[in-house]
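Undergrad: Fold the following.
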Amino acid sequence: MSSIHFPIEILYNILGRLPVKEIIRFRCVCKAWRDLVIYPNFISTHLNLQTDDSDRCLLQYKAGPRFGGKDFFVAFNARNFAENSNLEVPFSCGTNYFEMVGSVNGLLCLSPSSTLFGRTLYLWNPSIWKLKILSGSCFRRQIEKWQTDFIIGFGFHHRTNDYKIVRIMYLTEIYKREPPRVEIFSLARNSWRKVGNNSWFYTRDMSSTVVVNGCVHWFAFRINDVYSNYILAFDFGSEKFGEITLPNYLHDGDSQSHGYELEVSVAVLRESLALIVSCYKTHLNGCCNIWVMKEYGMVESWGKQYSIPNERIFRCLGIVNNRDLMLDAGDEKGVISYDLDKQDYNKPLVFDEDLDELVTFRESLVLYEEGFRLTPRKDLLVEGGIHLGKRKRSVFELLQQKWL
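TA: As a prediction, the model looks like this:
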């Protein structure tokens, strides 16, 4: 049957609701269907139509050396947190394990761990087994000359329908005299470009995928004043940095001023910028407060929306489903979740004690025409179902080892 009998809007509406695996199968129906999956508009339509939470999952990364094998992810159902399956990482980074930069629209961004973090980035779509390696830089000579710390921001810019990575480089030998180096990678352009500096801020987190209003955000402080806390924002559209003043969370009447330790992180809650303040002390109960900026950019719109007491909370792992606050309650209770709508705790979850990273993931066709195609069964690269020869495999291995 020819696709000429179907208006393109109907095709998008029907095929865009199918799982990725079925869409790939239906490419053999006709040439028009075969080419459909490479169109950016169809890829966007498919993402927008995947509104069912049952299609989403949570991924917990497990480093191979710790578990006697290869690196893999454990997939959990995003609604009931039941374990579904394991997802093996079919490539290596030359170090003991990866660091998770983030997950955006079916793309996982990974980086080598420890001191090599940020030098090489891996964009991987496990739904279609496509991998793209970002090993270049606009500042290669400076990186080779100085010891360098990297800060990564990863997100999707809706207005340009583009996936972007901003990388801030702190040359530790000279950063007090010179501004950090900043560059941005655009998947649409497939290249790195230099952008302006970040006004001498240093972020407290190595990476962020907290994107609100087209900007990615980090909890940060000024380099010349470690006690000054702000939210550093980078606008993917204008490619400029800005700062957002924090709410007065240190003097909100809670127990933070009585010797409790604080852990502060930035998050997204129902498309609004949020600040999660975990307050804890050894052998004593803690609390977790969530501040929300109701109008983006308006400092006076900060308000404490949730206060979660009476539990021994050591660490907040983030918010999933726009509702569930994931909490590390220590060895005694492991990982628990708090339903922000019901304002009640759920039963302890099945995540491992050493939970480092937990990201939300859903299937997509993003990266279909980019990078290498991998096979889930072997550590060989394949292209169009045919195994690559030794030369192409050696190129892949060189790209992995470059900058390491």
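Undergrad: rest of the way, CA atoms for contacts and neighbours
TA: Noted.
Undergrad: ok, now which ones touch Gly334?
TA: Going by Cα atoms under 8 Å, 6 or more residues apart in numbering, Gly334 touches 328, 348-349, 351-353.
Undergrad: repeat that with 10 Å
TA: Taking Cα atoms under 10 Å, 6 or more residues apart in numbering, we find Gly334 in contact with 327-328, 348-355.
Undergrad: Next, the second sequence, to be compared with the first:
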Amino acid sequence: MNYLPHDIVLNILGRVLVKSVIRLRCVCKSWDSLITTPSFISAHLNHNNDNKYNGNDYIIHMASWKARRLVSSYRSKSPPKTSICTVAFDRTFDKISDIEIPFDFTSDCTQMVGSCNGLLCLADSNNVIYLWNPSVRKFKKLPHPCLENLNNVTLGFAYCSENNDYKVVRTSHSTSLSPSEIEMYTLSSDSWRQVEISVTTDVWFNEDFLSPIPLLQRTCIASLRGKLAFIGKLAFIGQSSFQYSIWVMTDYGVVEFWNKLFVVPFERLAYWVRFTNYGSLMVGYRSAPFNRQGMKYALIDIETLQEKKDPDIQHPSFIASFMESLVLLDGRNVESY
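TA: As a prediction, this is how the structure comes out:
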């Protein structure tokens, strides 16, 4: 291998699976130094992103310890002591493996905030937030937020491609008497800062950005094969049937390029609608009116509009796209397990 040019070695290693790359760190000191550099981690990630949407993508879903305890109690089984994430194939939802979460929360009310480039953001109701990459077996507990005692808090997790950074946004819902308070955590600085935002931003988004789309109820923003998508309940059909309208922005940032792809008829009122990377529609609904045992899920083929299968997902479940990556391998204040 000493006779191979450095750029060829870099090209080869950038195409190797994450678990194999981790093992290759033991080959020599130069490879270990190369693999742990931010430039190599980014190059490896970019190669994986270039091969997205090929039908071999992954999905990850999690039921909190509290939810698993309720389900176990209903089924007369002993409740589990830890939360578990399940990795499955995006296209079929067939399970690949279960991954035990390697850290504890102070509250039973936990959620998966989001997933970006193989990095998961998990949080509980006590403002305890973790970033976790199960592929490299590393996690990071975020410092305590700077804003205290916020009401109706919503968390968001995203990747900023402009500076190759990851951000967690924490915001309170605004009212006429209490304006929104927003703070943002940045991974590169490992710190929170308060963010000022004008109310007109939300007004512009509602009136201009979505203006070509008719008024829809129970709407949500999603991603369909890398494009911005909009889902909403369009109309009632009879007493127990509904229609959901699916729109996609074909030219990002241009409001005139919102195109309606199709309308999905569904026999039950959906409380949760998302797309998988492959393009299937995942719908969550109550199995019966006022059923407290949880939600049922259906996987719908958007080409045939037929229900493909009933995935084996525990309720309540948080579902996100997932991929293997080296993100967090070179992070500061990161714990291994």
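Undergrad: Generate a PyMOL selection restricted to the buried entries among the contacts of Gly334 of the first structure.
TA: Here is the PyMOL selection string for the buried members of the contacts of Gly334 of the first structure, based on 16 or more other Cα atoms under 10 Å:
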select buried, resi 327+328+349+351
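Undergrad: May I ask which two of the contacts of Gly334 of the first structure are separated the most?
TA: Largest separation among the contacts of Gly334 of the first structure by Cα to Cα: Pro348 and Asp354, giving 14.6 Å.
Undergrad: out of the contacts of Gly334 of the first structure, who's nearest Tyr122 of the first structure?
TA: Leu355 (21.4 Å).
Undergrad: ok but that closest one is inside a strand, no?
TA: No. Looking at Leu355 of the first structure with DSSP: H, G, I helix; E, B strand; the rest coil, it is coil, so not inside a strand.
Undergrad: On the three-state scheme, the spatially most central residue of the first structure is what?
TA: Centroid-nearest residue in the first structure, with Cα atoms, centre = their mean: Gly102, separated by 1.6 Å. The local conformation at Gly102 of the first structure, judged by three-state DSSP, is strand.
Undergrad: So it versus Lys62 of the first structure, what's the distance?
TA: Separation of Gly102 of the first structure from Lys62 of the first structure (Cα to Cα, to the nearest Å): 15 Å.
Undergrad: before we move on, the earlier item: can you redo the contacts of Gly334 of the first structure as JSON lines with distance to Cys93 of the first structure?
TA: What follows is those, written out as JSON lines (distance: Cα to Cα, whole Å):
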{"residue": "Leu327", "distance to Cys93 of the first structure": "30"}
{"residue": "Asp328", "distance to Cys93 of the first structure": "28"}
{"residue": "Pro348", "distance to Cys93 of the first structure": "33"}
{"residue": "Leu349", "distance to Cys93 of the first structure": "30"}
{"residue": "Val350", "distance to Cys93 of the first structure": "28"}
{"residue": "Phe351", "distance to Cys93 of the first structure": "25"}
{"residue": "Asp352", "distance to Cys93 of the first structure": "24"}
{"residue": "Glu353", "distance to Cys93 of the first structure": "25"}
{"residue": "Asp354", "distance to Cys93 of the first structure": "21"}
{"residue": "Leu355", "distance to Cys93 of the first structure": "21"}
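Undergrad: The first structure: which residue goes with Pro145 of the second structure?
TA: Aligned by TM-score structural alignment, Pro145 of the second structure pairs with Ser137 of the first structure.
Undergrad: Contacts only, for its match.
TA: 119-120, 143, 167, 183-185, 191-194 are the contacts of Ser137 of the first structure under Cα under 10 Å, 6+ apart.
Undergrad: Can you tell me which of those residues is closest to His46 of the first structure?
TA: In terms of Cα to Cα, no member of the contacts of Ser137 of the first structure lies closer to His46 of the first structure than Phe185, at 23.9 Å.
Undergrad: Do I have it right that the closest one meets Ser135?
TA: No. In this structure, Phe185 of the first structure is not within contact of Ser135 by Cα atoms under 10 Å, at 11.1 Å.
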